[in-house]
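A.B. asks: Kindly generate the corresponding structure for this input.
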Amino acid sequence: MTKTAAKNGVQPDHDIYLLDDQLTAEERAIRDKVRTFVAEELIPVINDYWERAEFPYELVPKLAELNIAGTVIQGNECPGMSRLAGALVSVELARGDGSFNTFFGVHSGLAMGSINIMGSEKQKQRWLPAMARMERIGAFALTEPDHGSDSVALETSARREGDEWVLNGAKRWIGNASHAHHVIIYARDAEDGQVKAFVLERTPEDDFPQGFKPTVIQGKIGKRAILQSQIAIEDLRIPEANRLQRCNSFKDINKVLTATRGGVAYESLGHAIAAYEDAVRYAGERVQFGRTIGSYQLVQNNLANMLAEVTSIKQMCFRLVDLHNQGELTSPMASMAKMSAAKKARWVVSTARDILGGNGLLLENNVARHLTDMEVVYTYEGTDSMQSLIVGRSITGVSAFV
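C.D. replies: Below you'll find the model as predicted:
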């Protein structure tokens, strides 16, 4: 789309403020290859997997060929792309499907990110290359059955015995855990009370070691194609060599969470763009009372407000990237982005479903998937309420929750 067309003609896509003009040739190439993968490989099959609540393992080798795992991580065979390119990967995958984006985000952002931020150089060299090639898949086990929003209070314990650690506890809502090769497990040191990180390893041929039992959670209404587990941990033994050397408190974990929380904002943008564009397309095709519904005032009003919200989310996401690049990204900034983007995107996908009417309930029209998946996005990596309290604490200097 040219600038002239955007100014003087029909607005065929979401980028009314021409923010994509800021992309470098490399960033545009990364966006386009992910977009092509989504259009040609993911969207044609994902509805069937989503409805069966199964993960599309067949797509992992094809995703690996894109060489995007690890996104911004430098070295150890990771792509080392710009932060904006990394954000665009999340946007494009979420435009296709939230479950598949979560699979990738857990592996590339949370698991690989934990190793990159908190591992020693030797540990990075040991684990990251195979994960970058997606020969080994990662999971991130922080959330517990009784500790979601207050994850800092986690109860899973770790006791040192010689060259090993013995872990006991439980985890819940852990994406990829049932099939991952490297699971980052967070546990509290029984001696000093500090939270530490451990890498559970298994080879593709082996089952999980004794003491680690993941059970896939059933009956979800959203993100149905990402397998999330409840994990029982009982006298699980992990070598000291598998403890991430630079994780010595929850503040270290927060470095990972702050870096990845922006990813939830980018995902929200992807869901919102997909729903908006589906609604525009449907409004131009659906005829009622002898006219396309896009010719009616109420529909145009909704589309205009949807575009405004999509644009607002995108501007916030691009600014978040700038702040991260400048080394100025803070936890309240990340929380505000997640809070605002998820809230706006939730409204956009809901309004898209309304424009499609009854047809918006059908998986074949995709909006229903984005609608229920946004319910998950609205909650995970910190609920709307918790994000608002983090921002509120930065405003008032008073913590309302701890």
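A.B. asks: Please make it C-alpha for all contacts and neighbour counts, starting now.
C.D. replies: Will do.
A.B. asks: where do the helices sit along the stretch 1-150 of the chain?
C.D. replies: 3-8, 25-37, 43-52, 60-64, 83-96, 98-104, 112-118, 121-132 (DSSP state H, counting those that start in this stretch).
A.B. asks: ok, residues contacting the second one?
C.D. replies: If you take C-alpha atoms under 8 Å, 6 or more residues apart in numbering as the criterion, helix 25-37 is touched by 63, 66, 82, 84-85, 88-89, 92-93.
A.B. asks: try it again with 10 Å
C.D. replies: Residues outside helix 25-37 that contact it (C-alpha atoms under 10 Å, 6 or more residues apart in numbering) are 20-24, 38-43, 59, 62-63, 66-68, 81-93, 95-96.
A.B. asks: mind putting the helices of the stretch 1-150 of the chain in a markdown table, distance to Ile390 and mean neighbour count included?
C.D. replies: Supplementary listing: those in a markdown table, determined by distance: least, C-alpha to C-alpha, whole Å; neighbours: other C-alpha atoms under 10 Å:
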| stretch | distance to Ile390 | mean neighbour count |
| --- | --- | --- |
| helix 3-8 | 38 | 11 |
| helix 25-37 | 32 | 16 |
| helix 43-52 | 33 | 16 |
| helix 60-64 | 35 | 15 |
| helix 83-96 | 23 | 26 |
| helix 98-104 | 24 | 26 |
| helix 112-118 | 22 | 25 |
| helix 121-132 | 31 | 18 |
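A.B. asks: now the other sequence, so there's something to compare against:
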Amino acid sequence: MLTKAQKQLPTPNSDFYHLANTLNADERAVLHKVRTFMESKVQPIINKYWVEDAFPFELLPAFKELNLAGVGIEGHGCAGGNQLLVGLVAMEMARVDSSFATFFGVHSGLAMGSIAIAGTEEQKQKWLPPMARMEKIGCFGLTEPLVGSGAGGGLTTTAKREGDTWVLNGQKRWIGNAPWCDISIIWARDVDDNQVKGFIVENKTTPGFTVEKMENKIALKVVQNGQITMKDCRIPEANHLGAGTQSFRDTARVLRGTRYLVGWETTGCQMGAYENALKYAQERLQFGKPIGSFQIIQDLLAKMLGNITACQCMVARTARLADEGKLTDQQSALAKAFTTSKTRETVTWARELLGGNGILVDYNVARFFADAEALYSYEGTYQMQHLIVGKEITGFSAFI
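C.D. replies: Predicted coordinates:
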């Protein structure tokens, strides 16, 4: 039972520098809509689904009504908006559950973003409206069983032009949404010119296209990851992403935006861990007092909030650069590396603050602690991001 004094304690709030207030009224209304959905619909059930390695399909009808898909993409029925709004939406989702934020980021950012950035006008008109309505859900197939960070020069999935069709062969791994979605953006190496090209594959109607759900993960367990196998999959030329996708540079254009978007997601992951840890510290009694009144606990909480605020400021600046068309691959890489490393620190401190309860999913910190490990690695490893930055600032390439 909480005392009267405890009930009047500050409500946990990880937006210490009021970043959300930099949005206009309409954008803040969108953010409020996201927070309401995540807290009222996702929060009450997400631990159960996380433990069971399952996705809460029951939430999709209500989620579709938010009309968020394609946020940051203008036209073709997409939600639109600036990149700060895109980031804050991702952060709000990850503040409650990183898996749900990842599901949305894969669909709206990677799959829809690939078509918006690299597709022809005809492809945009055909695919973006139903994806914006979430009648068609997408995934993004780049990573392979033996190819992760080296995708730029080492893709083993091949594409061979035969008349008006392309024949795809190979495998993709760790592909979020793949076991159940409708559309896959598959990146493959053209055997004739050795360039990476993108293709829109209709999962459920393409012969030779199969997906096996990956099991036994310890992080992002709600996201359904799949291993895709393609055996002589014939894709019409109309589904070959537009003339822009003639090299890996075009893939990199998509990744530039989604890589720093991971920074927003990891910042949200920190926020969720911190706010739950702070609430616990306000309520948990030891030696007759809330542990939040102890110096060592306040030190942990202040360090967590410092990490969160630094990351928020960093990703907010990358969003502004993106809106101005000035964001570079190197800036995106630094944001991804820095925020994910700080997330590891923050969620570790949150788990530490809860003691033994920190490893129980019921207390809403263990899930963030585990999910941070996946965020640290996907969209390019920490070390790979630093090599991208290192080449830029020294003038020397350390890539082998």
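A.B. asks: related to what we said a few turns ago, could the helices of the stretch 1-150 of structure 1 go into CSV alongside distance to Gly357 of structure 1?
C.D. replies: Listed next are the helices of the stretch 1-150 of structure 1 as CSV, based on distance: least, C-alpha to C-alpha, whole Å:
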stretch, distance to Gly357 of structure 1
helix 3-8, 29
helix 25-37, 27
helix 43-52, 19
helix 60-64, 34
helix 83-96, 21
helix 98-104, 22
helix 112-118, 41
helix 121-132, 42
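A.B. asks: Looking at those, which is nearest to Val299 of structure 1?
C.D. replies: Nearest to Val299 of structure 1 among the helices of the stretch 1-150 of structure 1 is helix 3-8; the distance by C-alpha to C-alpha comes to 20.5 Å.
A.B. asks: just the strands in structure 1 please.
C.D. replies: Listed in chain order, the strands found in structure 1 under DSSP state E are 138-141, 157-161, 164-175, 182-189, 195-201, 212-216, 228-239, 287-288, 291-292.
A.B. asks: So which of those is the most surrounded?
C.D. replies: strand 138-141 (a mean of 29; mean count of other C-alpha atoms under 10 Å).
A.B. asks: what span of structure 1 lines up against stretch 127-139 of structure 2?
C.D. replies: In the comparison with structure 1, stretch 127-139 of structure 2 aligns to the range 127-139 (TM-score structural alignment).
A.B. asks: what's the burial count for Glu324 of structure 2?
C.D. replies: 10 (other C-alpha atoms under 10 Å).
A.B. asks: same thing with Gln297 of structure 1?
C.D. replies: Neighbours of Gln297 of structure 1 (other C-alpha under 10 Å): 10.
A.B. asks: now swap in Met384 of structure 2 and tell me
C.D. replies: So Met384 of structure 2, with other C-alpha under 10 Å, has 17 neighbours.
A.B. asks: Same check on Val106 of structure 2?
C.D. replies: For Val106 of structure 2, using other C-alpha under 10 Å, the count is 21.
A.B. asks: for Asn82 of structure 2, same thing?
C.D. replies: 17.
A.B. asks: Next one: it from Cys269 of structure 2, what distance?
C.D. replies: 22 Å (C-alpha to C-alpha, to the nearest Å).
A.B. asks: From Gln383 of structure 2, how far out is Leu327 of structure 2?
C.D. replies: 20 Å.
A.B. asks: Compare these two (neighbour count), which wins?
C.D. replies: Set Leu327 of structure 2 next to Gln383 and count neighbours by other C-alpha under 10 Å: Leu327 wins out with 18 against 12.
A.B. asks: if I pick the residue nearest to the spatial centre of structure 2, what's in contact with it?
C.D. replies: In structure 2, the centroid-proximal residue (C-alpha atoms, centre = their mean) is Thr102; its distance is 3.8 Å. Thr102 of structure 2 is in contact with 90, 93-94, 108-109, 176-177, 220, 222-223, 262, 265, 375, counting by C-alpha under 10 Å, 6+ apart.
A.B. asks: Now with 8 Å, please.
C.D. replies: 94, 176, 223, 265.
A.B. asks: How about Leu303 of structure 1?
C.D. replies: 276, 279-280.
A.B. asks: Format those residues as CSV; extra columns: distance to Ser249 of structure 1.
C.D. replies: Below are the contacts of Leu303 of structure 1 laid out as CSV (distance: C-alpha to C-alpha, whole Å):
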residue, distance to Ser249 of structure 1
Tyr276, 42
Ala279, 46
Val280, 48
